[in-house]
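Visitor: give me a model of this one.
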Amino acid sequence: MIISSTANPRMKHIRALATRQEREKAQQFFIEGIRIVGEAVQMGADIETLIYAPSLLKSHFALELVHEQQERGISCLEVSSEVFRSLSTKDGPQGIGAVVHQRWEMLEQVTPQQNDFWVALDAAQDPGNIGTILRTSDAVGCSGLILLDHSADPYDSGALRASMGAVFSQRLIKATFDDFILWKQRHMLSVIGTSDAASTDYRTTTYHRPVVLLMGSEREGLSPFQQSICDLMIQIPMVGRSDSLNLAVATGIVLYEIFYQTRT
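Guide: Reported below is the predicted structural model:
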């Protein structure tokens, strides 16, 4: 039966997932669009419900995707174009979306392997930056992303768009900075931090895995205390008038240097 009312309780729940509070309460998030839904299916994401609007769904691949999920026993809700547009944040919705269960790991249960390569972000506030860092982390083969203290939500719609599906390939961990210190010490991990005041150029040091790249917030960077727990502080040279780089850009620059030096 097609759902044609925007007041339908299940549709109300999906719209409520636009808020972080509801996402954390339900431990779910909503994605829309052929590419990201296809990526979720291919990566084995835990899909709660697939939502589709036949009048908007023109892609043969997307129609096959719906059919395959129906065959697998996934709940698939057919909705009117009006209802789907009420769920969508896009100007031209493609007529397919999904409610997906969030996937988190506990830091104390993670045992770093010899070739591991992690990114840790302290109090990063821009979901777009988190999504972009996830995308870059996936590109260089990172083990995952550790979000410390009060970081933005990687399941925010802005982060999901920027990640281009990498949210499904990267391991995600939430922890306090104190827990991060204990984890570093327990496993004797090398932690690299960044600061414009550091004396070491990021290209002149030698990196070895396992390693964690620790980045501070967009506004404050790493505090003196956070810098003190790093095994090495590095800086990215700048010669223009700007005194800082975007967090995702700076993270990407260092990630690729580590990647180039340590890939096998």
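Visitor: contacts, neighbours, all on C-alpha from now
Guide: OK.
Visitor: quick check: closest non-adjacent residue to Ser232.
Guide: For the record, residue 232 is Leu, not Ser. Counting by Cα to Cα, 6 or more residues apart in numbering, Leu232 lies nearest to Ile192, which is 5.1 Å off, once chain neighbours are set aside.
Visitor: can you show me the helices along the stretch 51-200 of the chain?
Guide: Ranges of helices in the stretch 51-200 of the chain, per DSSP state H, counting those that start in this stretch, are 60-71, 81-87, 127-139, 157-163, 177-187.
Visitor: list the contacts for the residue nearest to Leu232?
Guide: Contacts of Ile192 were listed using Cα atoms under 8 Å, 6 or more residues apart in numbering, and they are Val211, Val212, Leu213, Leu214, Cys230, Asp231, Leu232, Met233, Ile234.
Visitor: the residues you listed in strands, which ones?
Guide: Assignment to strands by DSSP state E places the following of the contacts of Ile192 there: Val211, Val212, Leu213, Leu214, Leu232, Met233, Ile234.
Visitor: just to check, the last one is in contact with Ser199?
Guide: Put plainly, it is Ile234. Yes: under the criterion of Cα atoms under 8 Å, Ile234 lies in contact with Ser199, with a separation of 6.7 Å.
Visitor: so the two - more neighbours on which side?
Guide: Each of Ile234 and Ser199 had its neighbours counted (other Cα atoms under 10 Å), and the higher figure belongs to Ile234 (20 against 11).
Visitor: which residues touch the more buried one?
Guide: Residues near Ile234 by Cα under 8 Å, 6+ apart: Ile192, Gly193, Thr194, Ser195, Asp196, Ala198, Ser199, Thr200, Asp201, Tyr202.
Visitor: quick one: buried ones out of these?
Guide: When neighbours are counted using 16 or more other Cα atoms under 10 Å, the contacts of Ile234 contain these buried positions: Ile192, Gly193, Thr194, Ser195, Asp196, Thr200, Tyr202.
Visitor: state the pair within these that is farthest apart.
Guide: When the buried ones among the contacts of Ile234 are compared pair by pair using Cα to Cα, the two farthest from each other are Ile192 and Asp196, 13.6 Å apart.
Visitor: report all helices and strands that the longest helix anywhere in the chain contacts.
Guide: Of all the elements of type helix in the chain, the one with the most residues (DSSP state H) is helix 247-262. Here helix 247-262 touches helix 127-139, strand 211-215, going by 3 or more Cα pairs under 8 Å, 6 or more residues apart in numbering; DSSP states H and E.
Visitor: next up, for comparison:
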Amino acid sequence: MSDRRDAHGRDDRRPAIAAPGSVKQITSLTNPIVKDIRGLALKKHREETGLFLGEGLKLVTDALEEGWPVHTILFAAATRGQEAVMRAAATVHARGGMVLDVSEQVLGKITRRDNPQMVVGVFRQKLTPLAEVRPREGDIWVALEQVRDPGNLGTIVRTADSVGAKGVILVGETCDPFSMEAVRATMGSLFHVPLVRTGRDAFLAWAKTSGARLVGTHLKATADYRSVASTAPTVLVMGNEQQGLSDALAEACAVRVKIPMWGKADSLNLAVATGVMLYELRRVEIGSV
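Guide: Presented below is the predicted three-dimensional model:
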């Protein structure tokens, strides 16, 4: 990314890809626009630009249907003329985004895949302030404390979407939900599920006044996980992959439950455990369908 200054002498962090409402054809792997987009694989570049990458026509279409701010769309020359691809490109262009007609080699370089998706989007990051989260009757939110694996995070976002959860709150030092690995794992649910980032102390302070019931899983819990179904506003609190919930968050939970193990494994994958809990929390509604 080039070092530019704005009218006030401040460093202008907007990358070379910031050229709204334009259409370009690119085949060179050394093109500066390609270099800037490739840089979004790095967390530092994502933080500087406020952008991230998403792969696949379905994912781009989901973003457009949700009105998500799409900065750039790239499509392989081989898909030129395909109705769905051209419709997505036209929508991005109409909204002031850049449209890039590129070679498959360029897409492979950007996505770091030998067989890349034929459509890639560059999106603006979007987070919901914790103060705007006000759980209501029947609402379920998921709070993840220091989740480290982007695949787990993305899968949990997708699962939250599937059960109609209202959003996912990231507590403490979590992995980046806008990394390529996390975005891939969401399968487009990232655009349907609000994300919140907050610190542990801020979350605990919010929880005291939110009116929501906090439910957490804990190895020392004695209550069965099948006892949590309710229509009360609920926040499912899940801990780190290795250590589980911190003592502070475990103590804040009004309900602590345990998922039993019948085999020789002593724990479940975080995303699997979260899925089990989310569907159990929805059992009241599911049973009435």
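Visitor: now the TM-score, please.
Guide: After superposition, the two chains reach a TM-score of 0.93 (TM-score structural alignment, normalised by the length of the first structure), with 264 aligned residues with a Cα RMSD of 1.8 Å.
Visitor: one step back: with the second structure overlaid, how far apart is the longest helix of the first structure on average?
Guide: Once the two structures are superposed, the average separation between helix 247-262 of the first structure and the matching residues of the second structure is 0.8 Å (mean Cα distance after the TM-score superposition for the first structure).
Visitor: would you mark the buried spots in that helix?
Guide: Buried, per 16+ other Cα under 10 Å, within helix 247-262 of the first structure: Leu247, Ala248, Ala250, Thr251, Gly252, Val254, Leu255, Glu257, Ile258, Phe259.
Visitor: now, which of those residues sits nearest Ser59 of the first structure?
Guide: If you rank these by distance to Ser59 of the first structure using Cα to Cα, Ala248 comes first, at 32.9 Å.
Visitor: which residue lines up with the closest one in the second structure?
Guide: In the second structure, the residue matched to Ala248 of the first structure (TM-score structural alignment) is Ala271.
Visitor: try Met106 of the first structure
Guide: Aligned partner of Met106 of the first structure by TM-score structural alignment: Pro129.
Visitor: can I assume Asp62 of the second structure sits in a helix?
Guide: Yes: Asp62 of the second structure forms part of a helix when assessed by DSSP: H, G, I helix; E, B strand; the rest coil.
Visitor: distance check, the aligned partner of it in the first structure against Glu32 of the first structure.
Guide: Aligned counterpart of Asp62 of the second structure in the first structure: Glu39 (TM-score structural alignment). The span separating Glu39 of the first structure from Glu32 of the first structure equals 11 Å under the rule Cα to Cα, to the nearest Å.
Visitor: and His101 of the first structure, what is it in contact with?
Guide: Remark: with contacts taken as Cα under 8 Å, 6+ apart, His101 of the first structure is in contact with Gln27, Gln28, Phe29, Ala45, Asp46, Ile47, Glu48.
Visitor: what's the burial count for the first one?
Guide: Pointing back at Gln27 of the first structure there. Under the neighbour criterion other Cα under 10 Å, Gln27 of the first structure is assigned a count of 16.
Visitor: residue in the second structure matching it?
Guide: Alignment note: Gln27 of the first structure maps to Gly50 in the second structure; criterion TM-score structural alignment.
Visitor: got the contact list for its match?
Guide: Contact criterion Cα under 8 Å, 6+ apart gives Arg124, Gln125 as the residues in contact with Gly50 of the second structure.
Visitor: so how far is Arg87 of the second structure from it?
Guide: Using Cα to Cα, Gly50 of the second structure is found at 26 Å from Arg87 of the second structure.
Visitor: and what of Pro177 of the second structure?
Guide: In this structure, Pro177 of the second structure lies at 28 Å from Arg87 of the second structure, with Cα to Cα as the measure.
Visitor: neighbour count: these two, which is higher?
Guide: Pro177 (23 against 13).
Visitor: isn't that one up against Pro150?
Guide: Yes: A contact is recorded between Pro177 of the second structure and Pro150 when judged using Cα under 8 Å, the distance being 6.8 Å.
Visitor: Gln117 of the second structure contacts Lys58, correct?
Guide: No: taking Cα under 8 Å as the contact criterion, Gln117 of the second structure and Lys58 are not neighbours in contact, 10.4 Å apart.
Visitor: overlap in contacts, these two.
Guide: With contacts taken as Cα under 8 Å, 6+ apart, Gln117 of the second structure and Lys58 have no neighbour in common.
Visitor: quick one, what contacts the closest residue to Met43 of the first structure other than its chain neighbours?
Guide: In space, Met43 of the first structure comes closest to Phe168 once its chain neighbours are excluded; the distance is 6.3 Å by Cα to Cα, 6+ apart. Phe168 of the first structure makes contacts with Glu39, Ala40, Met43, Ala45, as judged by Cα under 8 Å, 6+ apart.
Visitor: nearest to Asp243 of the first structure, of those residues?
Guide: Proximity of the contacts of Phe168 of the first structure to Asp243 of the first structure was ranked by Cα to Cα; the top entry is Glu39 with 37.5 Å.
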